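Participant: Prediction below, plus the sequence it came from.
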Amino acid sequence: MTKRHLTYLACTAAIVGTGLAAAPSAPSADHRSVHRVNPGESIQKAVDAAEPGDTVLVAPGTYKESVRITDSGVTLRGSGAGRTVLVPGTGKDACATAGNGVCVTGTDDKPLEDVSVRSLTLRGFEKNGLWATRTEGFEVRGVSAEKNGQWGIAQERSVRSVVSHNVAEDNGDAGLFVSNTTDTEEGARDADGTVIRHNRMTGNRIGVTVRRLRNLSVERNEATGNCAAVFVVGDESEPRAGALSVTRNHIHANNKHCAATPRLPFLQGSGIVLTGAEDTVVARNRVEDNRGTSPLSGGIVLFKSFVGAVNERNDIRDNLVTGNSPADLANRDTAGANTFRGNTCTLSEPAGLC
């Protein structure tokens, strides 16, 4: 981890320390408990003993285990990313055998509410650093997800989440991944105001993937050194993906090369890509020096989805888009209902978008 990353996480830890008390639906302070875990002790045992409103506080150290949270209102908090580190162990529970570091798992009938994971590192898991499904009001803050095989921090079937002040580095696919579902085909779900903000993504295949969702924001993040920075992905399903915003992000030099997959061509030099999305606002981003020769390369790119769904009624405005190749702005779609206005750029496809 670089000195820059350590500085970023130190700032995050300070921010986290000021925000612990904000949980209006939690029990009063008199009824909360703190379950402390020291090196050599089981985090899972403490989580299992926690009641709604309790905090599991994990001391500095390296813990060889996966952790499964299945009760609402529980906070899992380390002593700071880089200080409290979870790595793969020998556990045989469902989370460990699936290859995940931390699993937050609700059900369709009983989603987990107001769970929080904070201030720790999840490193080297075969699949995902953190995996959440069927949650409401889930918060991930001050987490470093590093060198995990698929996604760094990922969730599906969830609403009103806050994913903030995290670092996602060198993960096999997306650093941050949010989706409607991952195991069935269906239309976009309403994320009910989920927020992805103040995160840093570097060295991943894709920095942030938003797949088949509506009603969320991606704001004030930094993405650099990935193959692609931000993907908003939809298809022909109904409801369509979109009705979301990508604003005030710093997207620069995402020029890592990633080989083609059965779903996508090779990736390199992609800033913000919309494919099969509608009614999305991409505004006031700084998008610089993303360069490549992939069909998806460029600063801000609209691309018809690979199943034929077009982008419609998207508003690309007031962005600073410079030094990208082959173009700063690229509309490689067939639909004509997207708008480009007020952007500062040099080259566009077709000409005239700057």
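Facilitator: Received it, and whenever you're ready, just let me know what you need. Being a predicted model, the structure only gives us computed values, none of them experimental.

Participant: can we go C-alpha only for contacts and neighbour counts from here?
Facilitator: Noted.

Participant: How are the helices of this protein distributed by residue range?
Facilitator: With DSSP state H as the criterion, the chain has helices at 3-18, 43-49, 94-97.

Participant: to the chain's geometric centre, what's the distance from the first one?
Facilitator: Distance of helix 3-18 from its chain centroid, counting by C-alpha atoms, centre = their mean, to the nearest Å, is 18 Å.

Participant: Stretch 10-19: how far from the chain's middle?
Facilitator: 19 Å.

Participant: what's the answer for stretch 220-234, then?
Facilitator: With C-alpha atoms, centre = their mean, you get 9 Å for stretch 220-234.

Participant: which of the residues in it are buried?
Facilitator: Neighbour counts over stretch 220-234 (16 or more other C-alpha atoms under 10 Å) mark 220-234 as buried.

Participant: Specify which member of the residues you listed is nearest to Q44.
Facilitator: N221 (31.6 Å; C-alpha to C-alpha).

Participant: quick one: the closest one and T202 touch, right?
Facilitator: No. N221 lies out of contact with T202 (C-alpha atoms under 8 Å); the separation is 11.2 Å.

Participant: other SSEs contacting the longest strand belonging to the chain?
Facilitator: Ranked by residue count, the top strand of the chain under DSSP state E comes out as strand 189-197. Applying 3 or more C-alpha pairs under 8 Å, 6 or more residues apart in numbering; DSSP states H and E, one finds that strand 189-197 contacts strand 162-164, strand 213-219.

Participant: Next, format these as TSV and append mean neighbour count.
Facilitator: Shown next, in TSV, are the helices and strands packed on strand 189-197 (neighbours: other C-alpha atoms under 10 Å):
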stretch	mean neighbour count
strand 162-164	21
strand 213-219	23
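
Participant: Check it against this one:
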Amino acid sequence: MKKCHIAYLACTAALLGTGLGAAPPVAGRTVHLVLPGESIQKAVDAAEPGDTVLLTFGVYHESVTLSTPGLTLRGMGRHTVLEPAAVTGKAAGAAKAAGAAKAASTGKASGAAAGACAADGNGICVVGTKDHRVKDVTVAALTVSGFTRTGVHATATDHLTVRNVTAVKNGVWGIAQEGSVRGVFRGNTARDNGDAGLFLANSVKEEQGATDTDGTVVERNRLEGNRIGVTVRRLRNLTVAHNDLTGNCAAVFVVGDENKPKAGLVTVRENRIVRNNKSCPKTARLDALQGSGIVLTGAEDSLITRNLIEDNVGTSPLSGGIVLFKSFVGTTSDRNRISDNALRGNSPADLVVTDIAGKGNTFEGNACRTSRPAGLC
């Protein structure tokens, strides 16, 4: 591992044979350069707030945990690749326990914490606590592939940025965040992941009301071949915009339940949602999926506007261009505005409302041909 102060980035550029961007130097911040075969976690452990850990081209067989505020973990594009390391079950369990103890006692990432990340089946873990969210971490310009659970998993973060990350063929989620605020997910590609390409939730393990994300943004991502492109679960105050979603079983899910406060205040706008016709089987909590564009279930006060939604075709109860569906536990979707969308070729219809008990939902200015019930276009 080599180390340079940002004021001397020319030396790093010379080592790599490439430029590192136009950001101005900042006194006292350091770039930790990691080559294939070297430990990313060692560089992360050595980094101070505001530093950058820079990965060159190549394949790294490692999981990494970040809990240092202001830290940037950056590759050099999609040919900087993180894949799982071979870890035995016994070793993984020991590492997980040691990592949990270390995090509880110090709040700082360590090799043991990275072992816990690996044992949970994740590639990159960004970890804060309920009392102290980790702030201003960035993960950028790399690929995470083949992890049994999640490519990039974040919990208890504030203003996490994930940009230009490619998450491919991970067992559950490509990129996931829970219990966090002010996240920015921009310019990523999530492809062929077992569940959602991008998954955002209040909590995975606890039943509780929706939490306010303070304006989290999901924009200009490409999401294809996943079970669901983007899942927003039990959250409020979030925007999903300018994304390209194709080849998933379902494109966008906004999900709530009976807990208070209710999920909602989500804006889904100006997305391209085309041919999400992959077939996915029924699960314990959800019917089989195929041909779903945007699904609102148990959500309130959301805006679905100016989306292009075409040729999403299926026979699932959740199939259709834009679907309002009563939640798994019977909670209605209320006071949502569906306006100025362009829909065509969706089946069983462009607009589908099976949540007939929902109140105050409006449909205005949509360019569409078919609806269930009739008269919504």
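Facilitator: Thanks, I have it. Every value quoted in this text rests on a predicted model; they were computed, and no experiment measured them.

Participant: And the most centrally placed residue in structure 2, how far from E224 of structure 2?
Facilitator: With distances taken as C-alpha atoms, centre = their mean, L198 lies nearest the centre of structure 2, 3.0 Å away. Distance of L198 of structure 2 to E224 of structure 2, computed by C-alpha to C-alpha, to the nearest Å: 11 Å.

Participant: what do the two both touch?
Facilitator: Shared contacts of L198 of structure 2 and E224 (C-alpha atoms under 8 Å, 6 or more residues apart in numbering): A190.

Participant: what lines up against D195 of structure 2 once you look at structure 1?
Facilitator: Counting by TM-score structural alignment, D195 of structure 2 lines up with D173 in structure 1.

Participant: Could you measure from that match over to H35 of structure 1?
Facilitator: 34 Å.

Participant: who has more neighbours, the two?
Facilitator: Higher neighbour count among D173 of structure 1 and H35: D173, with 24 against 17, using other C-alpha atoms under 10 Å.

Participant: so how far is R220 of structure 1 from that one?
Facilitator: 21 Å.

Participant: Neighbours of the equivalent of T293 of structure 1 over in structure 2, how many?
Facilitator: Under the alignment defined by TM-score structural alignment, T293 of structure 1 is paired with T315 of structure 2. By other C-alpha under 10 Å, the residues close to T315 of structure 2 number 15.

Participant: Quick check: T315 of structure 2 vs K42 of structure 2, distance?
Facilitator: Taken as C-alpha to C-alpha, the span from T315 of structure 2 to K42 of structure 2 is 51 Å.

Participant: Next: G50 of structure 2.
Facilitator: Counting by C-alpha to C-alpha, the separation of G50 of structure 2 from K42 of structure 2 is 16 Å.

Participant: Assign the closest residue to T12 of structure 2 other than its chain neighbours to helix, strand or coil.
Facilitator: Setting aside the residues directly before and after it, T12 of structure 2 is nearest to C4 in space (C-alpha to C-alpha, 6 or more residues apart in numbering), at 7.0 Å. On the three-state scheme (DSSP: H, G, I helix; E, B strand; the rest coil), C4 of structure 2 is labelled strand.

Participant: mind listing what C4 of structure 2 touches?
Facilitator: 11-12, 30-33.

Participant: Could you do S325 of structure 1 as well?
Facilitator: Counting by C-alpha under 8 Å, 6+ apart, the residues that S325 of structure 1 touches are 269, 289-293, 297-299.

Participant: Could you give the number of residues near H132 of structure 2?
Facilitator: Around H132 of structure 2 there are 12 residues (other C-alpha under 10 Å).

Participant: what residue of structure 1 matches up with it?
Facilitator: Per TM-score structural alignment, H132 of structure 2 is aligned with K110.

Participant: All the strands of the stretch 1-150 of structure 1, residue numbers only.
Facilitator: Here the stretch 1-150 of structure 1 has its strands, by DSSP state E, counting those that start in this stretch, at 34-37, 55-58, 61-64, 67-69, 75-77, 84-87, 102-105, 112-113, 116-118, 121-123, 130-133, 135-136, 139-141, 144-146.

Participant: quick one: the fourth one aligns where in structure 2?
Facilitator: Spelled out, it's strand 67-69 of structure 1. By TM-score structural alignment, strand 67-69 of structure 1 lines up with residues 64-66 in structure 2.

Participant: got a list of contacts for that stretch?
Facilitator: Outside stretch 64-66 of structure 2, the residues within contact range by C-alpha under 8 Å, 6+ apart are 40-41, 44, 108-111, 113-114, 117-118, 123-127.

Participant: Buried residues of that stretch, list them for me.
Facilitator: Those would be 64-66, for stretch 64-66 of structure 2 by 16+ other C-alpha under 10 Å.
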